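Q: sharing a sequence plus its predicted fold:
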Amino acid sequence: MSEPGYEEARDELVEVVRRLEAGGLSLEESLALWERGEALAKTCERRLAGARERIDQALAVTEEDVADA
């Protein structure tokens, strides 16, 4: 299964948090949701880091173009 995109992971993470906060789950269900939430949070962090890197690269190219002009 491929890793979800940022928006999909964020939306699922919001749902995981909602379910955990609502309570009424068994310990096993809560732990499984917690683990899923941790994985989704890491996915979001990776996606955001990748986006930051792409922005930094684009800005560096733009600054080089301006410096060369």
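A: It's in. Numbering: from 1, shown residues only.

Q: can we go C-alpha only for contacts and neighbour counts from here?
A: Will do.

Q: find the residue at the geometric middle of this protein.
A: Residue closest to the average C-alpha location in the chain (C-alpha atoms, centre = their mean): Cys44, at 0.6 Å.

Q: excluding its backbone neighbours, what's nearest it?
A: Of all residues beyond its chain neighbours, the one nearest Cys44 is Tyr6 (5.4 Å), with distances taken as C-alpha to C-alpha, 6 or more residues apart in numbering.

Q: here's the one I want to compare it with:
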Amino acid sequence: MQTDIHIAIDKDACIGAGQCALAAPGVFTQDDDGFSTLLPGRENGTGDPMAREAARACPVTAITVSETAD
């Protein structure tokens, strides 16, 4: 059984600190307004262990990483 992850960003909570993009540049970036966004195709099953670190680094806990089992 493989475990995938789902990443969600609370756009209302995000303040654009950019800690997620620094912690996991293969998963997160910042949009034109400076707010967090996922790189295309990264919302499900990224398997990037740094996604959890990015969620921990967010100063306003706007990122949620949850596991889903196949």
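A: Arrived safely, thanks for sending. All figures in this text were calculated on a predicted structure; none of them were measured in a lab.

Q: superposing both, give me the TM-score.
A: Once superposed, chain against chain, the TM-score is 0.23 (TM-score structural alignment, normalised by the length of structure 1); 32 aligned residues with a C-alpha RMSD of 4.3 Å.

Q: re earlier: distance of the residue nearest to the centre of structure 1 from Glu8 of structure 1?
A: According to C-alpha to C-alpha, to the nearest Å, Cys44 of structure 1 stands 9 Å off from Glu8 of structure 1.

Q: what do you get for Glu21 of structure 1?
A: Plainly put, Glu21 of structure 1 is 20 Å away from Glu8 of structure 1 if you go by C-alpha to C-alpha.

Q: so who does Arg52 of structure 2 touch?
A: Each residue near Arg52 of structure 2 by C-alpha atoms under 8 Å, 6 or more residues apart in numbering is listed here: Val65.

Q: which SS state does it fall under?
A: Using DSSP: H, G, I helix; E, B strand; the rest coil, the structure places Arg52 of structure 2 in helix.

Q: what about the longest helix in structure 1?
A: As assigned by DSSP state H, the longest helix anywhere in structure 1 is helix 27-68.

Q: for that helix, name the packing helices and strands.
A: Secondary structure elements in contact with helix 27-68 of structure 1, counted by 3 or more C-alpha pairs under 8 Å, 6 or more residues apart in numbering; DSSP states H and E, are helix 6-22.
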